[in-house]
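**Student:** just the structure for this:
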Amino acid sequence: MTIRVLIVDDSKFMCHRIQQILEEEPDCQVVGIAENGMQAVRLAQELKPDVITMDVEMPVMDGITAVKKIMANTPTPILMFSAMTHVGAQATLDALNAGALDFLPKKLDDIDSDKALAKIILRRRVRMVAQQAERLHKRKRIITPQPKSAAAFKNRSGKFDLILIAASTGGPVAVQQILKHIPAHCSAPVLIIQHMPGSFTRSFAKRLDEVCKINVVQAEQGDLLKPGIAMVCPGGKQLEISQQFNRCQVMLRDKQAGEIYSPCVDLTFMSVAKNFTGKTLAIILTGMGTDGAKGAQQLKKQGAEIWAQDEASSVIYGMPKAIADAGLADNILNLEQIGQTFDRLN
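**Tutor:** Okay, here's the model as predicted:
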């Protein structure tokens, strides 16, 4: 099956480069090029592409406005190209909130220092986004049948001492949607492990802090876990916790050889299983791959409760699927159900 791509960028060089990289694969075809958001909206309706690559900063109509209009008129999987800057991070988060499915750095060097590998990553990401076309129609907060009774949503002790939230592709929007339901009086610390570049996580934490009732910050070395404070793991770092004088604190370190993700959900989960003695709730949201499954096994052995996002509300049903397939999920819920349950937490 041929993947039909619409490229949107006001740089002719970038359009040519993206087209060249994608069409090195025989099943990728660039069916159109738009120089601004207004052209993109029109061509999306005329050409019905399988995926759109979208720049943010453009004349006439910017990429964020174009995403909103396309998702309202002709919903299409959109991959944003973003500058790895503070401003670029804010714009990308806006685009994801508007309906874009994923993002990549605009410069190949920011994707990977190995340009050959960067090309492969770009093509793979376009394929992955294109595969979500059918799922777009399932992302309208569908209430799926509850796998267990409403009473089962509460953990056995009636209270959690720590909440872990893990996500990858589709995560920024999903995390925001459920985190804003946590009440201001929540007594549990929250740790958020979101696969995201280091230049984005501080902006992500700031965005969450603006829309949530609890305080949200980017985790720093030595931070103590405090009631009602949510901490986002910095991109490019690994977050583990340690016990110091009967208090739990954050330990950050650089990615080591052989570690695929940074942050890595498995590493954080296993650290919590080893060093935290209270009642833990771990929630695994949308994302590609299986990161979190090994760590969830260790948490389960220590009595933690595990929730997984359901397939219908996931952008990518990979990470939560791994939890469900392993039989680790105490509850399989959509985002609205998780949010409603959070309204009653602690």
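**Student:** please make it C-alpha for all contacts and neighbour counts, starting now.
**Tutor:** Fine.
**Student:** tell me the contacts of the nearest residue to Glu23 once chain neighbours are set aside?
**Tutor:** Spatial nearest neighbour of Glu23, excluding adjacent residues (C-alpha to C-alpha, 6 or more residues apart in numbering): Gln29 at 6.0 Å. Contact analysis of Gln29 by C-alpha atoms under 8 Å, 6 or more residues apart in numbering lists 2-5, 22-23.
**Student:** pretty sure Pro77 is one of the things Gln132 touches, is it not?
**Tutor:** Yes. The pair Gln132 / Pro77 is scored as a contact, 6.5 Å apart, by C-alpha atoms under 8 Å.
**Student:** between the two, who's got more neighbours?
**Tutor:** Between Gln132 and Pro77, counted using other C-alpha atoms under 10 Å, Pro77 has the larger neighbour count: 28 against 18.
**Student:** now the other sequence, so there's something to compare against:
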Amino acid sequence: MRLKKILEQDPEIIVTDAARNGEDALRKIAALQPHVVTMDVEMPGVDGLEALKRIMEDYPVPVVMLSALTAQGTVETLRALELGAVDFIQKPGFMDARALEKFEKELPEKIKTAATSTVHGKRPLPKPAGSIPVLGKKSSPLKMVAIGCSTGGPAALQQIIPVLPKNFPVAVIVVQHIPKGFTRPMAERLDKISHITVVEAERGTVIKAGQVYIAPAGSVFTVKKTGEEIRAELDALTTRSAFKPSVDDMISSVADVYGEQALGVILTGMGNDGLKGLSALKRKGGRVVAEAESSCVVFGMPKAAIEAGIVDQVVDLSIMGETIVKNVLR
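**Tutor:** Reported below is the predicted structural model:
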């Protein structure tokens, strides 16, 4: 089995067993109690999503999903992240040597990162759209909320964006580390379950209050003021970051454009992307909120900001949406 061979090449990983299908996987997980599980969405019998649901209910363990390079595979992968998977990796095409090489390099690293993560399982969605009244007060000293996240981010965003009221008086920009092809379906999913409109940003998109903009994967995302308008820019600068988009690039540009009228929010994720941008925002008089370790899948990005002394509030994900609203209306 190729997957098993790839993982066994890493001396820090021990492969305890391989399963033939979903039912076999559930039996072996119960018996072997592995630190991490890798699972394909497409499996005979009990499929990956059903197996994942039962894993989270009966044997909570970090799960890294294998995703197909198709539209349906994208939707199913996002569903897996909702159900509690901590991360995913796209399966390479059979004839794509470069993609295979990338897969062989990234998979072991994702497995080792997953082993250090905290499993929270499937969280219930916040109150459905329409159940929270619109804001009585429509003005705010702020004009922008800038959110950055990585591992665990898609599920975290589903706990935050639906809480924002319909007439939210500021714009929201989100950078989520995720491969190309996933940001538009993620935006569409969030839009369906939220009061506020959620879209994938495009080059030249005018940033308006009462909208959530998801930065498109694969591009350097920044904002720029032109005349009276503030627009999204893609690949307008050369980034030093390993990520496209990066939280640092986005929030640094937000700091330049909005200054003290912006709120920076840093959520679950590995590494320290966002630290430079949030530091710049703090110097301009902006406020910073970080997710607490108690609810993070990976307490990396928030931890870096907290340890740097630039965070004004540290809150659990369960009250992050409410905290953002309170900051906007303070």
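**Student:** now, among the contacts of Gln29 of the first structure, which is nearest to Gly236 of the first structure?
**Tutor:** Proximity of the contacts of Gln29 of the first structure to Gly236 of the first structure (C-alpha to C-alpha) peaks at Leu22, which lies at 27.2 Å.
**Student:** residues in contact with stretch 38-50 of the first structure?
**Tutor:** Stretch 38-50 of the first structure has contacts (C-alpha under 8 Å, 6+ apart) with 3-6, 8, 31-34, 60-61, 66, 69-70, 73-74, 76-77, 130, 133.
**Student:** filter these down to the ones in helices?
**Tutor:** 66, 69-70, 73, 130 (DSSP state H).
**Student:** now those residues: which count as buried?
**Tutor:** By neighbour count, with 16 or more other C-alpha atoms under 10 Å, these hold 66, 69-70, 130 as buried.
**Student:** so Lys225 of the second structure: helix, strand or coil?
**Tutor:** When classified by DSSP: H, G, I helix; E, B strand; the rest coil, Lys225 of the second structure comes out as strand.
**Student:** from what I can see it touches Arg231, true?
**Tutor:** Yes. Using C-alpha under 8 Å, Lys225 of the second structure is in contact with Arg231, at 6.4 Å.
**Student:** for the second structure, what spans make up the helices?
**Tutor:** So, for the second structure - with DSSP H - the helices run 2-8, 22-32, 48-58, 71-83, 97-115, 153-160, 183-192, 247-258, 275-283, 301-307, 320-328.
**Student:** just to revisit the earlier point, which of the contacts of Gln29 of the first structure has the most neighbours?
**Tutor:** Val5 (26 neighbours).
**Student:** where's that one relative to Asn73 of the first structure, distance?
**Tutor:** According to C-alpha to C-alpha, to the nearest Å, Val5 of the first structure stands 18 Å off from Asn73 of the first structure.
**Student:** geometric centre of the first structure: which residue is closest?
**Tutor:** The first structure has Gly171 as the residue nearest its centroid, 2.2 Å off, counting by C-alpha atoms, centre = their mean.
**Student:** that one pairs with which position in the second structure?
**Tutor:** Using TM-score structural alignment as the criterion, Gly171 of the first structure maps onto Gly153 of the second structure.
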